[in-house]
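Asks: Here is my input; please provide its structure:
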Amino acid sequence: MRLSYMGMLAVLGLLVLVGCQPPAQESAGERSRTSSTARPGVGGLVLPSEPVVSRLPRTGDVQAEPTMRVRVKVQAERAEFDSVRTITIAPLMSTGEPDPAAARRFTSPVTVAHDGQRFRFQDGSGRSLAWRAGAFHLSTGYGTDIRLGEHRYPGTFALVALAGSDGQPTGMFDVVNHVPMEAYLPGVLERELFPNWQLEAFVAQAIAARSYALFERRVNADRHYDIQATTASQVYGGTGTNPRAIDATRMTRGMVLTHQGAVVPGFYSSACGGLTQTATSAFPHFQQAVGITPLRGGVTCDHCRPSPNHRWGPVHRNADELADRIAAWGRANRNAVASLDGLRSVRLSHRSIAGRPARFEVTDRIGRTYPLAAEHFRFACNFAHPDRGPVPREQQLLSSHVEVRMQGSQITFTDGRGFGHGAGMCQWGAQGMASRGYTGRDIVRHYYPDAELRRMY
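Replies: The predicted structure follows:
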């Protein structure tokens, strides 16, 4: 844990201020998945409210295997931890390290709650303790996994009390898994790819996921977590057991994508639909950092044709319903489109240098026009409205690579291509290339042109 995090805790009276913006609904719903079935998905869907990063992490920033801080439970009211032995709990000091003098050992399982002022712990023997501190460290002390919910996790945990935008305690807390990078990655790979895919597809995914994780680590340097465990970042379910995920991680230990001394964010999506997107179009709020040659897009891909989402549509939407969702997305994300008053027209106004849609324009009934980056437009169309609920699966936009027309009160999206933002590596394409004999290194070099591979530790 880095000092900047603990400094922030001190300033806030040991209560971390929760960002007032909820997660973008589409970032956690990019694909249909169940807890038992992996689905290739979308990595690197950074929320519009994230801070802008003007400089990528440098290759010299990491001298040894880093520890990733993965937020695995958000705004929890209760959590239960279990291990084969006892669990040691200690408050975190200003240095970011657990206080050994204050450490207490509890019999598993341990139930944690927060009453708005103190953390409350109760162990398997019935012993309970109320402890006033803003953050705690949990470990087994033996290097064994800890079970949280349905999953086992390597490493240790931090519990971080949360305050609302008014600075008042909420009685909720985040659970953050502190895990070495190479123990983290197998738990990502086996949930981002189908378990029977080619080993070399896993190798390519390991390189991309490691590179992307280092980018998120820089983006969130001043937060109490580096990366999330959902498609808001990349999916992580704890200890990985898939042999191909474990082997691919071992084979690529410390290996990342680099360009001119910087780590390349290893963005990836499920299926590009035949052509990859420019990263500056997919992530306009990061354009100062991601406007680099390996992420320029325009990579042609005929390897993802087997994807069930290679081509899709048409999708029909009611204009009033769509306008309500777009405006609601605008309110949730502090975008001017929050003022949208119905829909007069929707049009694709700009394409990226890669040839994919980069910007859409929506015009309301009184003639006001609002430009939206292609991915923001997709998020807005798929937004789960507080009153209308989520968008039915068959009406969702699977990507922003789509044509649009309006006739009367109906909006029709046609010629849909791919699934996800389309920047960087195409996962179905990686599997297709691996099936044809390409290596993982070949695959990442194809999807990230001019990138170099380097072992950082």
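Asks: can we go C-alpha only for contacts and neighbour counts from here?
Replies: Noted.
Asks: As a check, name the ranges of all helices in the chain.
Replies: 3-11, 181-192, 199-219, 243-251, 279-282, 287-290, 319-332, 374-381, 427-435, 440-447 (DSSP state H).
Asks: Of all those helices, which one is nearest Phe173?
Replies: With distances scored as Cα to Cα, the stretch of the helices of the chain nearest to Phe173 is helix 3-11 (13.3 Å).
Asks: Any idea which of the helices of the chain gets closest to Thr231?
Replies: Go through these one by one with Cα to Cα and the one that ends up closest to Thr231 is helix 181-192, at 9.4 Å.
Asks: what sits up against the closest one?
Replies: In this structure, residues lying in contact with helix 181-192 by Cα atoms under 8 Å, 6 or more residues apart in numbering are 37-41, 65-68, 154, 202, 205-206, 209-210, 234-242, 245-246, 249-250, 253-254.
Asks: Tell me which of the helices of the chain approaches Ala135 most closely.
Replies: helix 3-11 (8.5 Å).
Asks: who's in contact with the closest residue to Phe136 other than its chain neighbours?
Replies: Nearest non-adjacent residue to Phe136, counting by Cα to Cα, 6 or more residues apart in numbering: Pro91, 4.3 Å away. If a contact means Cα under 8 Å, 6+ apart, then Pro91 has 98-99, 102-103, 133-137 as its contacts.
Asks: Quick one: which of the residues you listed is the most crowded by neighbours?
Replies: If you count neighbours using other Cα atoms under 10 Å, the busiest of the contacts of Pro91 is Ala135, which has 26 neighbours.
Asks: Pull the number of nearby residues for the closest residue to that one other than its chain neighbours.
Replies: In space, and not counting its chain neighbours, Ala135 is closest to Val160: 4.5 Å by Cα to Cα, 6+ apart. By the measure other Cα under 10 Å, the count of residues near Val160 is 26.
Asks: Repeat that for Thr363.
Replies: By other Cα under 10 Å, 20 other residues sit near Thr363.
Asks: How about Pro392?
Replies: Neighbours of Pro392 using other Cα under 10 Å come to 9.
Asks: related to what we said a few turns ago, just the buried residues of the contacts of helix 181-192.
Replies: Restricting those to buried positions leaves 38-41, 67-68, 154, 202, 205-206, 209-210, 234-240, 245-246, 249-250, 253-254, with burial counted as 16 or more other Cα atoms under 10 Å.
Asks: Another for comparison:
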Amino acid sequence: MAGLKGLIKKMLILTVAVFMVLVSNIPALAEIPEKVRVGIITSNTGSSYLNAASVTFSVKGNYQIIDLAAIPGDEVIAIPAEGEQWKVFYLPGGVQVYQNENIQKITTGYVMVQEVNHSSENRVCLVGYANHEGQSVNIGKWYRGNMEFRNSGAALTVINDLSMDEYLYGVVPREMSDGWPLEALKAQAIAARTYTVANYNKRIVEGFNVLDTKYDQAYGGFNSEGDNAARAVNETTGKIIVYAQKPISAVYHSTSGGHTEDNENVWGTTPVPYLRGKPDPCSTNHGFADWTYTVSLDDVRNRVIQTGNQIGPINSFTLEKLPSGRVKSVIINDINGNTITMTGTGFGQMFNPGFYTYLSSDNFMSRLFDIKTDQVMNPSYYVINSLGQNAPVEGTNLYAATDEGTAVVLNETSAEFYIASANGISVCSKSPAGMVVFEGHGWGHGVGMSQWGAYEMAKQGKNYLDILSFYYTGVQITSDYNS
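Replies: Model prediction:
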């Protein structure tokens, strides 16, 4: 009997051990963080507001200003009244807090404008700031939650600390219009929440989780909020997108122009199974689904030269394309047989830096484009023939006859012809006299969800599940990650 009990005991121990091994191999379920820390004024070049030496703020609602470095615990510096303007100054070894030009506190630690009790009526206004050169920058934006001021080594970093959904209230209507269909806004809310979870530690060494700009997600604080966007956030609270039980990096863009893109073709990273390019017919009617950019060949050549490449008068273009139609490489040939190769992105951004400097349908907006080659005309010149008539000569070289009766090329490698007339010598470019037209589609990197595509799908009666499962291959939308 004792032997049987011992055997049973051993079997139970073995079963528990096997179970523990199996459990240990199950991917850990991530939790949706309760709070998000957003970098508003930073030293990161991706910020809209950079390198503050002093920051002015005010509050609405129930707040206290605390010194997070105080020992033994957080020390209340002051209880700010509504309408009062306060300032935080950078010091080489910390920060100092002013009110009405009077020093309230000098500390080596962080200072936080903290809600005494959380309320949807509480706000902190970042009035503006001055940099180390004394230049003033107006902000004038209100933010929910808390606001932290810290010394980042050379300037102040200002961080908005607030709940996940309150953060999304200020993201969704910046990334989409508050007037868009609710199902599209819901898809955006879930994508933005998922992106935040998946990239939560992306900027942790800087003291915050995400920037408030396009380098993470556009966030405008309370000023940007809208009723429809807030409803979309509230009705999807806790929902994120997962693949293989892990939150995905839910990247998105304005419009694919008709075909989304594989992630590796944009960022050179390992292929991600849920970020696969596919035909996207719902992204062909809105936004910058179509754009046209017209420019002279001389202008193209000059811009190429400004990038450090040497090229003569341009003779032709060749486009190497990805399966999506996006241009991988542009091969430029000049009249002398020289060739240079540029990436499609590098070529397009010569005319519109970042594809973001100029925002209109008559600018170069993406690397999904074709060249309207019938606009690239052969150069044509006129010479006087033996009958005294003007005769057209096409091509890039002019020839002359020598005394021996042989033909020689005039100005073979030069970019111009020199022509003598009764009025003196004039210069004529060898470049084709016409314009080149780039006809393109879409705006943005093209990976993941097309926002205008989501708009069109919602207009057609699709719900947020339809939208997200179309743009992110093989994913699930779940609420099982609630903390």
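Asks: What would you report as the TM-score here?
Replies: Once the chains are overlaid, their TM-score stands at 0.69 when taken by TM-score structural alignment, normalised by the length of the first structure; 366 aligned residues with a Cα RMSD of 3.5 Å.
Asks: just to revisit the earlier point, narrow the contacts of Pro91 of the first structure to those in strands?
Replies: Using DSSP state E, the subset of the contacts of Pro91 of the first structure located in strands is 135-137.
Asks: out of the residues you listed, who's nearest His224 of the first structure?
Replies: In terms of Cα to Cα, no member of these lies closer to His224 of the first structure than Ala135, at 9.9 Å.
Asks: how close does that closest one get to Asp174 of the first structure?
Replies: 10 Å (Cα to Cα, to the nearest Å).
Asks: which neighbours do the two share?
Replies: Joint contacts of Ala135 of the first structure and Asp174 (Cα under 8 Å, 6+ apart) are 159-161.
Asks: Tally up the residues packed near Ala420 of the second structure, please.
Replies: Burial measure for Ala420 of the second structure: 10 neighbouring residues, criterion other Cα under 10 Å.
Asks: The one 4 residues further on too?
Replies: By other Cα under 10 Å, the residues close to Gly424 of the second structure number 7.
Asks: could the contacts of Pro91 of the first structure go into CSV alongside distance to Arg344 of the first structure?
Replies: Output for the contacts of Pro91 of the first structure, formatted as CSV (distance: Cα to Cα, whole Å):
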residue, distance to Arg344 of the first structure
Pro98, 58
Asp99, 61
Ala102, 64
Ala103, 63
Ala133, 54
Gly134, 50
Ala135, 51
Phe136, 53
His137, 54
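Asks: In this model Asn177 seems to touch the residue nearest to Ala135 of the first structure, though I could be wrong.
Replies: No - using Cα atoms under 8 Å, Val160 of the first structure and Asn177 do not qualify as a contacting pair, with a distance of 11.2 Å.
Asks: Please work out the angle formed by the directions of the lengthiest strand in the first structure and helix 181-192.
Replies: Within the first structure, and with DSSP E defining each element, the longest strand by residue count is strand 169-180. Taking axes from the mean of the first three to the mean of the last three Cα atoms, to 10 degrees, one finds that strand 169-180 of the first structure is oriented at 100 degrees with respect to helix 181-192.
Asks: Now do the same contact list for Leu295 of the first structure.
Replies: Going by Cα under 8 Å, 6+ apart, Leu295 of the first structure touches 278-279, 423-424, 448-449.
Asks: 6 Å instead, please
Replies: By Cα atoms under 6 Å, 6 or more residues apart in numbering, the residues touching Leu295 of the first structure are Ala279.
Asks: Count the neighbours of Asn196 of the first structure for me.
Replies: Asn196 of the first structure, neighbours per other Cα under 10 Å, totals 9.
Asks: That one matches what in the second structure?
Replies: Using TM-score structural alignment, the partner of Asn196 of the first structure in the second structure is Gly179.
Asks: which residue sits closest to its match, ignoring its sequence neighbours?
Replies: The spatial neighbour of Gly179 of the second structure that comes closest, neighbours along the chain excluded (Cα to Cα, 6+ apart), is Asn228 at 7.1 Å.
Asks: and if you look at Lys372 of the second structure?
Replies: On the basis of Cα to Cα, 6+ apart, the spatially nearest residue to Lys372 of the second structure that is not a chain neighbour turns out to be Val437, at 5.2 Å.
Asks: Can you tell me how far the one you found is from Glu320 of the second structure?
Replies: Separation of Val437 of the second structure from Glu320 of the second structure (Cα to Cα) stands at 17 Å.
Asks: Asn382 of the first structure pairs with which position in the second structure?
Replies: Under the alignment by TM-score structural alignment, Asn382 of the first structure pairs with Asn352 in the second structure.
Asks: and what of Thr278 of the first structure?
Replies: Residue correspondence, TM-score structural alignment: Thr278 of the first structure in this structure matches Asp262 in the second structure.
Asks: Do I have it right that that match meets Arg276?
Replies: Yes - at 4.6 Å, Asp262 of the second structure counts as touching Arg276 under the criterion of Cα atoms under 6 Å.
Asks: Tell me which of the two has more neighbours.
Replies: Neighbours per residue (other Cα under 10 Å) separate Asp262 of the second structure from Arg276, with Asp262 holding more: 24 against 18.
Asks: Who are the contact partners of that one?
Replies: 275-277.
Asks: In CSV: those, plus distance to Ile419 of the second structure.
Replies: Written out in CSV, the entries for these read as follows (distance: Cα to Cα, whole Å):
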residue, distance to Ile419 of the second structure
Leu275, 58
Arg276, 57
Gly277, 54
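Asks: Neighbours of Ser435 of the first structure, how many?
Replies: Here the number of neighbours of Ser435 of the first structure (other Cα under 10 Å) works out to 16.
Asks: center of the second structure, which residue is that?
Replies: Lys214 (4.1 Å; Cα atoms, centre = their mean).
Asks: Please say which position in the first structure it maps to.
Replies: Under the alignment (TM-score structural alignment), Lys214 of the second structure pairs with Thr231 of the first structure.
Asks: Glu182 of the first structure and Thr230 of the first structure, how far apart?
Replies: Distance of Glu182 of the first structure to Thr230 of the first structure, given as Cα to Cα: 18 Å.
Asks: swap that for Ala204 of the first structure, please
Replies: For Ala204 of the first structure, the distance to Thr230 of the first structure under the criterion Cα to Cα works out to 20 Å.
Asks: So for these two, which residue has more residues nearby?
Replies: Of the pair Ala204 of the first structure and Thr230, Ala204 is the one with more neighbours under other Cα under 10 Å, namely 26 against 21.
Asks: Once you drop chain neighbours, what's closest to the more buried one?
Replies: In space, not counting the residues next to it along the chain, Ala204 of the first structure is nearest to Gly440; the distance is 4.3 Å by Cα to Cα, 6+ apart.
Asks: Lovely, talk soon.
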